[in-house]
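>>> Build me a model:
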Amino acid sequence: MMTMKDVNLTLSPPIPITFLSTLHNSNTWTARILLTRNSPTQSLRLCSSINRTAAVTSPAKEDDDGDEAMVDSAADVVRKFYGGINAHDLTSVEDLIADRCVYEDLVFPRPFVGRKDILQFFRTFTDSVGMDLQFVIDNLSTEDSSRVGVTWHLEWNGKPFPFSKGCSFYQLEVVNGKRQIIYGRDSVEPAIKPGETALVAIRGVAWLLRQFPQLADRL
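The predicted model follows:
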């Protein structure tokens, strides 16, 4: 819905009228410009048809948006991460991981904490599988600037590898001008699939917890 709004802006120091006269070409405003001079400032009145969702952004916010625009998107960082692992190029992966990153691979009993431990984990992984085994991204979320979900599988020389489907979640933030992974979690397809047996086990544990609530403190 389009609504009429008046916006009063005070510009200091004064700026040339020739510059102001070009504002009607802005992608943001379609405006009728009325100028009045007041020393030491100029007042600018914009009588404009604007979308009701539009907002006047403060200079600080514009700077933040500019910083965001200067760095890779979260999705691009994750794509580069998988590309570096596939190429066994851990030097390129290093800058994608925050120094305080926590990485959980649910195959292992404890998370890997810190860039050094995480790189060592992937170094061991790449040394073990060689160049024949590659990650292939099936789907990757792209809308969020700080969180990315991925589904993937492994292929051996272009052919699907058994029991290699997985999904991962990554949380990212801008650190020292670079968007980096600060948290990751991998969940990999199990080689043994218990099926309904897993539901039986879950039902049994839930029954025990209902009967003996104090056991929950030991979980």
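>>> contacts and neighbour counts: CA atoms only from here.
Will do.
>>> So which residue is smack in the middle of the chain?
Against the mean C-alpha coordinate of the chain, by C-alpha atoms, centre = their mean, the closest residue is Ser146 at 2.8 Å.
>>> got the residue ranges for the strands in this structure?
With strands called from DSSP state E, the chain shows them at 2-11, 31-38, 41-51, 97-105, 112-113, 133-140, 147-156, 159-160, 166-175, 178-188.
>>> can you tell which of those is closest to Met70?
strand 178-188 (8.8 Å; C-alpha to C-alpha).
>>> Please find the angle between the direction vectors of the closest one and strand 147-156.
Here strand 178-188 points in a direction 60 degrees away from that of strand 147-156 (axes from the mean of the first three to the mean of the last three C-alpha atoms, to 10 degrees).
>>> Now do strand 178-188: which elements does it pack against?
Using 3 or more C-alpha pairs under 8 Å, 6 or more residues apart in numbering; DSSP states H and E, the elements in contact with strand 178-188 are helix 74-86, strand 97-105, strand 166-175.
>>> Give me the buried positions along that strand.
By neighbour count on 16 or more other C-alpha atoms under 10 Å, the buried set for strand 178-188 is Lys178, Arg179, Gln180, Ile181, Ile182, Tyr183, Gly184, Arg185, Asp186, Val188.
>>> I have a second one here; can you model it like the first so I can compare?
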Amino acid sequence: MAVAVNFSAQALRQRTCHRARACLPFDPLPFQRSCQLEYQKRMKEQPHRIAIKRQEKNKITINRGVSCIMSSNNDNDLIFGPPSASDTIKHFYVCINEKDLKKVGDYISEHCYIEDCSFFNPFNGKKEVMHFFNLLTRGMGQNVKFVIEHICEGDGFTAGVNWHLEWKQRQVPFTRGCSFYECSEEGEKIVIKKAKIVIESPVKPGGMALVLLKNVTTIFDEFPRAAEWFLKSPHIILQSVLKIYAIFFAPFVNPLVASYIRVWEFMARLLACAIKILLYISRILFR
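The predicted structure is shown next:
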């Protein structure tokens, strides 16, 4: 007689589990063992990695500090070691903006030579150059400043500057210019030995200048010998023209020009007096 016995699945599962636990030794599976080994390895290497990260952070902080120092040097124009031509020219313009002629004179050589394209004759020697900068600083007043747009430095203590003038941080029209400086060492400092200044012209000929250039080059090509003679000694032709003017035209033109200049001087003085009167009245009314 067969007897059917029903075993619950829960009891069978518990027995199988207990038997498996009793028969099998307490050893983790290979996957679990590898995970544990990797975890222990990470725990051992973690302090070393933290130290490496801290060193990297310290390096980054040091590099940032160095870059900050370098940027602060560039912004504040601090000089470590002998100054260069560009640094000398920057400080030279700072002294001009401050109207400090004594410091300006420290940057000028005794045999300085400055050629300004706005003047007929160059300034030769420190005395003439300082007289020029004295007139310049007086004409600038208290609110006009030089602003350096670009500065580049070449070989042999040379530098080029692109600048303009500003009045209370507003650019003044027709005041852009370029200056080229040649410096030299005198003891432990660098001074300006030679300079050439080119200022923007208020007259804008545009296409007329190109037409004039074409006509002049055409004449030079048609008469090459005369062009070579003219280019070799243009001052001779200028002197001859001035002599012809002094003999034939000066006795008639000079009195007219002198009277014209006197009229304009009188008008300028009258206008200045009128402006002073208006300023005086405005001060009284708006007190």
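>>> which ones are touching the closest residue to the residue nearest to the centre of structure 1 other than its chain neighbours?
Excluding its sequence neighbours, the residue lying closest to Ser146 of structure 1 (C-alpha to C-alpha, 6 or more residues apart in numbering) is Leu172, at 4.7 Å. Leu172 of structure 1 makes contacts with Ala74, Ser145, Ser146, Arg147, Arg179, Gln180, Ile181, Ile182, Tyr183, as judged by C-alpha atoms under 8 Å, 6 or more residues apart in numbering.
>>> wait, what's in contact with the nearest residue to the fifth one once chain neighbours are set aside?
Counting by C-alpha to C-alpha, 6+ apart, Arg179 of structure 1 lies nearest to Glu173, which is 5.3 Å off, once chain neighbours are set aside. Taking C-alpha under 8 Å, 6+ apart, we find Glu173 of structure 1 in contact with Ser146, Arg179, Gln180, Ile181, Ile182.
>>> so can I have a markdown table of these showing distance to Gly114 of structure 1?
Shown next, in a markdown table, are these (distance: C-alpha to C-alpha, whole Å):
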| residue | distance to Gly114 of structure 1 |
| --- | --- |
| Ser146 | 19 |
| Arg179 | 16 |
| Gln180 | 12 |
| Ile181 | 11 |
| Ile182 | 9 |
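>>> Can you tell me which of those carry over to structure 2?
With both residues aligned by TM-score structural alignment, their matches' C-alpha atoms under 8 Å, the contacts of the contacts of Glu173 of structure 1 that structure 2 also has are Ser146, Arg179, Gln180, Ile181, Ile182.
>>> The fourth one pairs with which position in structure 2?
By TM-score structural alignment, Ile181 of structure 1 lines up with Ile192 in structure 2.
>>> Quick check: the gap between that match and Glu128 of structure 2.
14 Å (C-alpha to C-alpha, to the nearest Å).
>>> likewise Met43 of structure 2?
80 Å.
>>> the more surrounded of those two?
Taking other C-alpha atoms under 10 Å, Met43 of structure 2 and Glu128 do not tie; Glu128 has more neighbours (15 against 11).
>>> Pick the one among the contacts of Leu172 of structure 1 closest to Ile50 of structure 1.
Ser145 (27.1 Å).
>>> Ser48 of structure 1: what's its closest spatial neighbour, skipping adjacent residues?
Here the residue nearest Ser48 of structure 1, using C-alpha to C-alpha, 6+ apart, is Ala31, at 4.6 Å.
>>> which residues does the equivalent of His150 of structure 2 over in structure 1 contact?
Aligning on TM-score structural alignment places His150 of structure 2 opposite Asn139 in structure 1. Asn139 of structure 1 sits next to Val150, Thr151, Trp152 when contact means C-alpha under 8 Å, 6+ apart.
>>> corresponding residue for the second one in structure 2?
Structural alignment places Thr151 of structure 1 opposite Asn162 in structure 2 (criterion: TM-score structural alignment).
>>> shouldn't that match be in contact with Phe146?
No: using C-alpha atoms under 8 Å, Asn162 of structure 2 is not in contact with Phe146, being 10.3 Å away.
>>> Counterpart of the residue nearest to Ser48 of structure 1 over in structure 2?
In structure 2, Ala31 of structure 1 lands on no residue (TM-score structural alignment).
>>> quick one, longest helix in structure 2?
Across structure 2, the longest stretch assigned as helix under DSSP state H is helix 30-76.
>>> Onto which residues of structure 1 does it map?
With TM-score structural alignment applied, helix 30-76 of structure 2 matches no range in structure 1.
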